[in-house]
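> what would the 3D arrangement of this be:
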Amino acid sequence: MIMTTILHPNLPKTVYAIQHLAFEDLGALEDVFYQYGFRVRYFDAGVDDLSAALAYDGLVIILGGPIGVYEQDDYPFLVDEISGLKQRLADNKPTLGICLGAQLIAYALGAQVYAGHAKEIGWSSLSLSEASHNPLAALGNTAVLHWHGDTFDLPAQAELLASSELYPNQAFKIGQNILAFQFHIEVAEEDLEKWLIGHTCELRKANINIPQLRQDNHRYAPELMSKSAEVLKHYLTHLNI
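Prediction:
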């Protein structure tokens, strides 16, 4: 059923999503977009020309992936992606970054992105900042999925929204249009198995207990899927366009 609520009358009704890995898609958020009457168009980084997506006036979501922002010699498409993102952010176009997407936004804003001191993979809650009208308020007592090894410094112009026990910079925003979070709120409960298969090498190397990760997914993902819809609604409603 398509919801009749108009989240933002000036927002184009197609969402562009840039993928860096096939199974790291919009997940549970995609159904929320459909319920509000949006369409979704995917672009594959490293394959598709991203210039049209990054210049788009509507919402662009930059998704996660296992590569590092600093691996531009090995993955030269990152150079053009970052260049287009810098212009997009300078134009204050609605942009949402998840994990690698958040790192790319931080880097495009002049902050450093680098390998962290430890892998953060698993479910745990966040410590939310006291930012006014924090768009992550719905996640206050909700476990989210962490899955990263890199981290970033907070961009100078950004407002910190959340931290975790391992990493202080977990989410930030700039104004109402630019939102980035290091963790994952998009993974649907039924999709995690694709991550467990696709990232098996990383999980083995980090000595992650895969059965426990699967069990935690069944425990925490249903609530997160509900709360992530609230986060998305808050963000879309408050866009300044």
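> going forward, measure contacts and count neighbours with C-alpha atoms only.
Noted.
> would you mind measuring from Thr14 to Lys227?
23 Å (CA to CA, to the nearest Å).
> now Gly116
27 Å.
> please apply the same query to His133.
Taking CA to CA, one finds His133 at 16 Å from Lys227.
> next, the structure of the following sequence, for comparison with the previous one:
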Amino acid sequence: MRIVVIADETDREGGYVTERLRQLGGTVEFVDRGGLPDRADHVGSGPHVDLLLLLGSHRSAHDPRHVHDVMAESAWVRDSLADGTPVMGICFGAQLMARALGGHSYRMDVPEVGWVRVDTTDPVLCPAGPWGQFHHDTFVPPQHARVLGSTWYGPQCFIEETHGAKAIAWQFHPEVVPEVYAQWVDEAKTTVRAAEADGGELVREARRLAPQARTRAFALVDAALDYLEVKGGTAVS
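The predicted structure is shown next:
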């Protein structure tokens, strides 16, 4: 599998998700979302792309300061699906995908942080968790998307099929490892305070849940690849 991952230049951390993709035979290549190259030029330089993965970001998809980068990444989403390449998005990636396909995103009054259980209608593509959360933005899904899960704060997963290609997006963070979650808590103290959360307890919970989180993330990646009809190799432990 050739997997193209769009991420912030300073945050190329795919955690459990890219770990599992590599186990399944994936070749993961990162592209910086700041100043994205033209998609046709980039993907044309190598083998067929089997999956486009959009990771999270410190940005907001609706922030006018990032409008040009958001438009460029949205074009990658639409062009990939039109080309038959499935797309997977996480957190900011889910918000951007929603906007690219006709929905929108906005800032919530209160951020959602911590390890949260999701109300789900599809325990395979959107298991209940608990899943790591760390976001102040949410999204309204595209008109023809199917929402599979939600929390009190908003939608947590949607799927959509267009041009014969499929997309799946999660607001929560299946990929996050304890070290990265601790870094978020340290770097975004105002977000933690706004959520009236205890930063130390958030980090302790991330560490305590790490073994189960990794297992859940691996199962979720496997289920998503099956839904997206992406064929991997044999997993290597």
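> report the TM-score for the pair.
Put the two chains on top of each other and the TM-score (TM-score structural alignment, normalised by the length of structure 2) is 0.83; 223 aligned residues with a CA RMSD of 2.4 Å.
> more crowded one of His133 and Lys227 of structure 1?
Higher neighbour count among His133 of structure 1 and Lys227: Lys227, with 20 against 10, using other CA atoms under 10 Å.
> distance check, the more buried one against Ala143 of structure 1.
Lys227 of structure 1 is 10 Å from Ala143 of structure 1, by CA to CA.
> could you name the helices and strands sitting against whichever helix in structure 1 runs longest?
For structure 1, the helix with the greatest residue count under DSSP state H is helix 210-237. Secondary-structure packing of helix 210-237 of structure 1 (3 or more CA pairs under 8 Å, 6 or more residues apart in numbering; DSSP states H and E): helix 28-35, strand 113-124, strand 144-152, helix 192-198.
> go through those and name the closest to Gly84 of structure 1.
Among those, the nearest to Gly84 of structure 1 by CA to CA is strand 113-124 (17.8 Å).
> read off where the closest one ends up in structure 2.
Using TM-score structural alignment, strand 113-124 of structure 1 lines up with residues 105-116 of structure 2.
> that stretch vs structure 1, mean deviation?
In the superposition with structure 1, the average deviation recorded for stretch 105-116 of structure 2 is 1.2 Å (mean CA distance after the TM-score superposition for structure 1).
> OK, contacts around the spatially most central residue of structure 2?
Among the residues of structure 2, Ile90 comes closest to the average C-alpha position under CA atoms, centre = their mean, at 0.9 Å. By CA atoms under 8 Å, 6 or more residues apart in numbering, the contact set of Ile90 of structure 2 is Leu54, Leu55, Gly56, Ala169, Trp170, Gln171, Phe172, His173.
> hmm, the fifth one is touching Ala94, no?
Yes. Assessed by CA atoms under 8 Å, Trp170 of structure 2 is found in contact with Ala94 at 5.8 Å.
> who's more crowded, the two?
Remark: of Trp170 of structure 2 and Ala94, Ala94 carries more neighbours, 29 against 24, as counted by other CA under 10 Å.
> and the more buried one, what pairs with it in structure 1?
That one, Ala94 of structure 2, aligns with Ala102 by TM-score structural alignment.
> before we move on, what about Phe139 of structure 2?
Counting by TM-score structural alignment, the partner of Phe139 of structure 2 is Phe152.
> so how far is Val113 of structure 1 from its match?
4 Å.
> can you tell me the residue that sits opposite Asp31 of structure 1 in structure 2?
Matched across to structure 2, Asp31 of structure 1 falls on Glu19, judged by TM-score structural alignment.
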